[in-house]
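In: After the sequence you'll find the predicted model.
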Amino acid sequence: MEPRLLILSDLFGGTPDWLKSYTDLLKSKFEIQYYDVLELANIDSDNFIESDIHNQFLNGGIDKAVENLLHLETEEATVLGFSIGGTIAWKASLKGLHIANLFTVSSTRLRYEFEVPNSVIKLYFGEKDPNKPNSKWFLNLNLESEILINQDHQLYMIENNVLLICDDIFKTLHQ
């Protein structure tokens, strides 16, 4: 049986074209379960702009998404979370979601976290993302990250970065 991989979308949810690059690569080694975080958080994004969606996540949406994810997932899995999806996975892990390996990409809200999940963690941030955690945060939590040079928040949409992240995920299968 193939190991399970949960993929949590970014703020915009849906099934964007860039996501297909990840699933096409990862489906050869994983049973993939994709979660649109807007659906997990019960957020209607039809007529909202980015700041409205963001505010809904901050005003109860993250907690609702964590609660729903905990209800849906009871077995151990590897998780790949993009932006707010990584933050939701992190918080769900702290509340009991069994995550063997947690990969977060551009999950800048983690800078407000002070407790670390009990799993193998790999964090990716763009060098030019103004909201990435500072070096003191990484030191205080004893975490390593991969800072991608000349990349911004949406680094996860770039093909070379897709290959790098998926390669790191594949490496966890051989540890």
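Out: Nice, I can see it.

In: Please make it C-alpha for all contacts and neighbour counts, starting now.
Out: Noted.

In: Longest helix of this protein, counting residues only.
Out: helix 159-172 (DSSP state H).

In: Could you measure from the residue nearest in space to the middle of the chain over to Ser9?
Out: Nearest residue to the geometric centre of the chain (Cα atoms, centre = their mean): Gly81, 1.5 Å. To Ser9, Gly81 is 6 Å away according to Cα to Cα, to the nearest Å.

In: Mind giving me the packing neighbours of the strand or helix carrying Leu69?
Out: With elements taken from DSSP states H and E, the one containing Leu69 is helix 62-72. In terms of contacts (3 or more Cα pairs under 8 Å, 6 or more residues apart in numbering; DSSP states H and E), helix 62-72 is packed against helix 37-40, helix 84-94.

In: let's bring in a second one:
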Amino acid sequence: MQHLVVGDIHGFPETFVALPNAGSSQRHGLQLAGLSGRPDLRGDALHDHLFNQDGMSHAVRALREIDGRGCLGIGFSAGGTALWNAVKEGLELQALICVSSTRLRFETSPLDIPTMVFWGELDPYRPTESWNNVVPMCWKTYAGKQHDFYRIDALTAQSPLRSDIAVFVEGRVVFT
């Protein structure tokens, strides 16, 4: 399965993160800054552009222009929010994984594709359990982890995050 990866406001990951058991012959790693029309921005300036100006709508439009059929979408933080919104507006993906995409807490209904979300327990902006039980198909919170836990865990070969992503990709997750 091909991967469509969208990074966070800090540019993570700068290169594609190879995931275990998620065999992919083609990988698309995209940066929010470029998708939003402001490749010169990072960090707080990019966050402001995305959420207080029109940057997110630009990113969503750019993602909708990609042929995502046959792709697994993986978004880190605001990258997951952009992918989620692009799917709502017509981007075709096989499935979507969002890691620390806390702005999803404002979503009120599930997507029509398999979705998995991951949170750090100590992230003050993560959605409630009641939200998790309604909007995504699957979710997991990692005890003792902050918002940006993925910056290490996505790159660590035997991390629980990587293992859980592999389980989801292999279709071994029981959706409730």
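Out: Perfect, I can see it now. Quantities reported herein were computed from a predicted structural model and do not represent experimental measurements.

In: re the thing from before, which is the next helix or strand following the helix holding Leu69 of the first structure?
Out: From helix 62-72 of the first structure, the next helix or strand downstream (DSSP H and E) is strand 77-82.

In: mean deviation of that next one from the second structure?
Out: Following the fit onto the second structure, the mean deviation recorded for strand 77-82 of the first structure is 0.7 Å by mean Cα distance after the TM-score superposition for the first structure.

In: So which bit of the second structure is that strand matched to?
Out: Mapping strand 77-82 of the first structure onto the second structure (TM-score structural alignment) gives residues 71-76.

In: Same question for stretch 100-114 of the first structure.
Out: Counting by TM-score structural alignment, stretch 100-114 of the first structure corresponds to 94-108 in the second structure.

In: Only the buried residues of the matching stretch, if you could.
Out: Under the neighbour-count criterion of 16 or more other Cα atoms under 10 Å, stretch 94-108 of the second structure has 94-104 buried.

In: Repeat that for stretch 121-140 of the second structure.
Out: 121, 123, 125-127, 131-132, 135-140.

In: Could you list the buried residues of the helix holding Leu69 of the first structure?
Out: By neighbour count on 16+ other Cα under 10 Å, the buried set for helix 62-72 of the first structure is 62-70.

In: Just name the most buried of the helices and strands packed on helix 62-72 of the first structure.
Out: Most buried of those by mean neighbour count (mean count of other Cα atoms under 10 Å) is helix 84-94; its value is a mean of 25.

In: Residues contacting the helix or strand that it is followed by, please?
Out: Counting by DSSP H and E, the next helix or strand C-terminal to helix 84-94 of the first structure is strand 99-105. Applying Cα atoms under 8 Å, 6 or more residues apart in numbering, the contact partners of strand 99-105 of the first structure are 76-83, 85-87, 89-90, 93, 118-125, 156, 169, 172.

In: distance from strand 99-105 of the first structure to the second structure after superposition?
Out: Counting by mean Cα distance after the TM-score superposition for the first structure, strand 99-105 of the first structure comes out at 0.8 Å.

In: Helix 159-172 and the helix or strand just after that strand, what's the angle between them?
Out: Downstream of strand 99-105 of the first structure, the first helix or strand assigned by DSSP H and E is strand 120-126. Taking axes from the mean of the first three to the mean of the last three Cα atoms, to 10 degrees, one finds strand 120-126 of the first structure and helix 159-172 inclined to each other by 170 degrees.

In: what angle separates strand 120-126 of the first structure from helix 84-94?
Out: Going by the same axes, to 10 degrees, strand 120-126 of the first structure makes 160 degrees with helix 84-94.

In: And the very next helix or strand once past strand 120-126 of the first structure against the second structure, how far off on average?
Out: Next in sequence after strand 120-126 of the first structure, counting helices and strands by DSSP H and E, comes helix 135-140. Helix 135-140 of the first structure, aligned to the second structure and superposed, deviates on average by 2.4 Å (mean Cα distance after the TM-score superposition for the first structure).
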